[in-house]
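# The sequence isn't on hand, but the structure is:
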């Protein structure tokens, strides 16, 4: 519980309002620190009171500025159920008339408002604020049927966007302007945009303890409402005289074929081939081999190259001359190999090769990319080169095939302590040495939130009747979903899965699924009393399918368990 005195009597300036919100933040235990903008203060505020119950009392309020009330209210939306904000005021406008919420024509009004907004969230906000002061049917119909509604919405949107943009910190302005190179109606994906910002060097303005990736995602969320206004196409043929000033350029896949125009752009930093098709689509656009060979010598300042969804079969060796390259995307192409010269791209941060079905190996020179942070080979059958463990800055590594033709060992993961997100491990049946498995140090990789582990039905020369145990996974602090499938030689699941009882086990696990575990007979959810309060605190869904011999033993309830799916099981 926290108490504070807040001067909210009159409508103040933006600076005074920032000071007032900061006073509340500090009164609930927030640190005494400076924030570059109100947005960053609100992010810190939301984290501080997230899932906590509170009572806020604002006495003698005279402020009628609805925008400021929204800003004040926003951080409190993350509070726990039961939280309350009590406001006292002698102003009649502070009272809300809810008569229209129960009106029989409410649905018709809602449909009309949505049509007026034309899919723009900001337009919906502006109209909502306007209708807030209208308390009867006649006033609503007058606004909806009149031309003033369109003018009002457009003017307020432009005004709000301009005001919001001018008040952004300089680094957010830079990120927003960069996104203007995307196509109209392009669906912005946070991870994709974040990697591009990182490649351009826009993420330097961060707290020392925050990773580039987390800061980029935070900035994306702050700018998300702006993205619907982006997307203006230009004709390069009409602006040849100014081409030398262009630094960032995108083109529509399959439509832009005049690549020779790019030879005139001497300081191009970004070249994005964009499309509106799905990332895993089989559709590809034609790109003659000679185009890339002729183009690369003219792009010596290039940092970002995206040619995904093009029918490229070969990457020229000259790619190694692009020494400023930070982001390279050949996803969903027909390339069969990458040249060894890729290893000369010493500043490369992101190498994206998702869905390259004909790519079976990566060059050994990849291990020279000491600044590589993201290697995406999802749905690509390629093997990682020996020595991949030397890339100590890797944040994401989607697929790892153990014991393939190159003899990759699981111990290669030992030094990749910063791995996060999704990791898939295949060929674990070829791990025969316990010490080697322990060297992988999976328990130290606490930021992995999606882990897939695959054992084959082929167990080499070992006895197939040998009983196997699941690895210890309870220490993975960020793991939210765990799927265990087709491990037919596992008979019991117990304390070996949970790991050490000295800390909270599976602290963030939400979904647990077992499927086709035909030999599984016994599941001890809590093997001793010391674990019961520390196991599965967030688990709400369990799925058991085709576990015909299973019997479950549990003395304690899983606290938040809500959904249980059971199919073809004896339990």
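Perfect, thanks for sending it. Computed from a predicted structure; not experimentally measured. Numbers count the residues shown, from 1 in each chain.
# Please count neighbours and contacts with C-alpha atoms only from this point.
OK.
# Distance from stretch 268-275 to the middle of the chain?
21 Å (Cα atoms, centre = their mean, to the nearest Å).
# how far away is the residue lying closest to residue 393 once chain neighbours are set aside from residue 226?
With Cα to Cα, 6 or more residues apart in numbering as the criterion, residue 393 has its nearest non-adjacent residue at 5.3 Å, and that residue is residue 373. Per Cα to Cα, to the nearest Å, residue 373 is found 28 Å from residue 226.
# cool, and residue 511?
34 Å.
# helix/strand/coil for residue 449?
strand (DSSP: H, G, I helix; E, B strand; the rest coil).
# Second structure follows, compare the two:
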């Protein structure tokens, strides 16, 4: 909850510490908090302790399937229980037919009767309706097949009825999708599963079959999309290009696949001090406990001699040593494991089948030299761990595809030996000129995120060598098909030179240049004809610069941060940014005088703007032209309140709201105040002390 509210969270805090921090954070705030899916009255009592009653008209909404919990939530706070009703017949039909046909009117007459029969069995429950509709959407439109589905399902008003419907959808999956879906049982309830994390764990397990003309990760992404289309997985964090950055499981779907995984000895789940295993040979194990007794951990390790996957989630202050005889281990993941020392991975070099290693545990502060012997390793992800330096033997990992670190990790100069490497994130500023020169040897590199040295660190002579090495490496990587380039630096010299290097990477699809001091955009950016994602920071921007960006035909996302607000009105015409889906414009040093011409940005769905309230009187041209963004669905406006009067901020907000209300598409609007504590009160502003002509101080008093 603290994390969702934007407060810093130490995952090692116990319940008492978290409650204290949350109460302190909320003590003087008016809040609306939604607590989803409370299972017990004990859990509610714990949550309630963290929510202060501060007489500021705060509100709490809780959801639960348990009537006793609902009563408990209301009894102490004079609340109201709202029993969610099933969908009525009209809405049930709308949801069902939209998933299959796109529209109710598209249903063939010969399927109407059986469709209504199926809908009636779903009893207005959205999960049942969408599951059956997704199943039918993948089948031919034969009446006989639909009647078979109708006869196969019971009525969904009971828990067992919904489970039967979900089982029907599961059994309809091809074998490769069944396996991939069951694998999701390793993740804890409500865990947000990263798309790349899931895809590469599937690959590591050997679930993904080769398809001619496609890479394994492309095939795996197709599997994921198929499961989403069948409504077995819920996509979350959907981006501008329609791809979901993560996914989640509905609680009932998770319950089902955990049950199936246990029956088939596919996955063993450990919660509390108990674990269920249908065999004394564990194939995959996922530990969701914060603490395990030594005897339990020893028993688990004894049964893990043939284990293929071990995942730890949230284990606190407990040391364990993985046995050196785990010859079948392919996946090893430590998530939020807080313990001391690196004893747990001292035998890492003996896990010769290991293909996926991930840890964000601060207790793991070094990797053994023997890691170089893991010739099957595809993913090495140590982001958030205590590791600050990788051993030189990393260069021996000839099949490593993904190396994911944080900027503070020093990488060896042998980085050029990783001939299979496709993704490098995030290489830090501790790396040498030799390291930068070695990058050109990475023939298969497709994504790189690097923090560059500054001239103050290197000196003029070494800086020249460094830039020459960077230029040479970028040129080679660009010709070899580099698709994503993220560069972070706060040095003016490097920032300006980076603009001249862009022409070497015509295949770029994503470009991020962050915290680099760049005076103006380069006309060479027009050469990036494949660019889809641009995030760049500049000192100033002119109309010509905007025209250069607008001419890139493939842009879907643009985040433009400008240190000094434009000194001229910027106009975006109808022939610019024709495919853009999301536009973020941040004006850090002034107003935002941008005018959207008629039919501008025809595909824009999401618009985010940031400006200083002090400039609202004369530099808010965008307000009057929002109506020209025909496809706009979401408008987010951040107002910097620093040194602005309250009335000026409120006037700016009102102007934005009025413009959004007048938009024919009625976009969803979100207004955020930044630096609100630095806002000036109007009354105090009127009493501001001024100097008269004789140099004496006089006060303007409010009359």
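Yes, it's here. Given the structure is predicted, the values throughout are model-derived calculations rather than measurements.
# Got a TM-score for the pair?
The TM-score (TM-score structural alignment, normalised by the length of structure 1) is 0.62; 425 aligned residues with a Cα RMSD of 4.5 Å.
# just to revisit the earlier point, the residue nearest to residue 393 of structure 1 contacts residue 390, correct?
No: counting by Cα atoms under 8 Å, residue 373 of structure 1 sits too far from residue 390 to count as a contact (11.9 Å).
# which of those two has more neighbours?
residue 373 (21 against 17; other Cα atoms under 10 Å).
# which ones are touching residue 331 of structure 2?
For residue 331 of structure 2, the contact set (Cα atoms under 8 Å, 6 or more residues apart in numbering) comprises 201, 204-205, 308-311, 354-357.
# And residue 554 of structure 2, by the same measure?
529-532, 579-580.
# Among those, which ones are in helices?
The members of the contacts of residue 554 of structure 2 all map outside helices under DSSP state H.
# thinking again about what came up before, return the residues in contact with the corresponding residue of structure 2 for the residue nearest to residue 393 of structure 1.
Counting by TM-score structural alignment, residue 373 of structure 1 corresponds to residue 401 in structure 2. Residues near residue 401 of structure 2 by Cα under 8 Å, 6+ apart: 378-379, 420-423.
# Residue 559 of structure 1 and residue 534 of structure 1, how far apart?
Noted for residue 559 of structure 1: a distance of 10 Å to residue 534 of structure 1, by Cα to Cα.
# same deal with residue 493 of structure 1?
For residue 493 of structure 1, the distance to residue 534 of structure 1 - Cα to Cα - is 17 Å.
# just residue 349 of structure 1 next, same as before
Counting by Cα to Cα - residue 349 of structure 1 and residue 534 of structure 1 are separated by 38 Å.
# now swap in residue 352 of structure 1 and tell me
39 Å.
# more neighbours, those two?
residue 352 (20 against 17).
# After alignment, which residue of structure 2 pairs with that one?
Residue pairing (TM-score structural alignment): residue 352 of structure 1 is matched to residue 381 of structure 2.
# and if you look at residue 313 of structure 1?
Checking with TM-score structural alignment, residue 313 of structure 1 has residue 341 as its match.
# same deal with residue 249 of structure 1?
In structure 2, residue 249 of structure 1 lands on residue 285 (TM-score structural alignment).
# Excluding chain neighbours, what is closest to its match?
Distances taken as Cα to Cα, 6+ apart place residue 268 nearest to residue 285 of structure 2, at 4.6 Å, with adjacent residues excluded.
# Compare residue 511 and residue 226 of structure 1 and say which is more crowded by neighbours.
Shown here are residue 511 of structure 1 and residue 226; by other Cα under 10 Å, residue 511 has more neighbours (19 against 16).
# From residue 324 of structure 1, how far off is the more buried one?
42 Å.
# who's in contact with the closest residue to residue 429 of structure 1 other than its chain neighbours?
Excluding its sequence neighbours, the residue lying closest to residue 429 of structure 1 (Cα to Cα, 6+ apart) is residue 455, at 4.9 Å. With contact set as Cα under 8 Å, 6+ apart, residue 455 of structure 1 has these partners: 426-429, 487.
# Residue 455 of structure 1 pairs with which position in structure 2?
Checking with TM-score structural alignment, residue 455 of structure 1 has residue 489 as its match.
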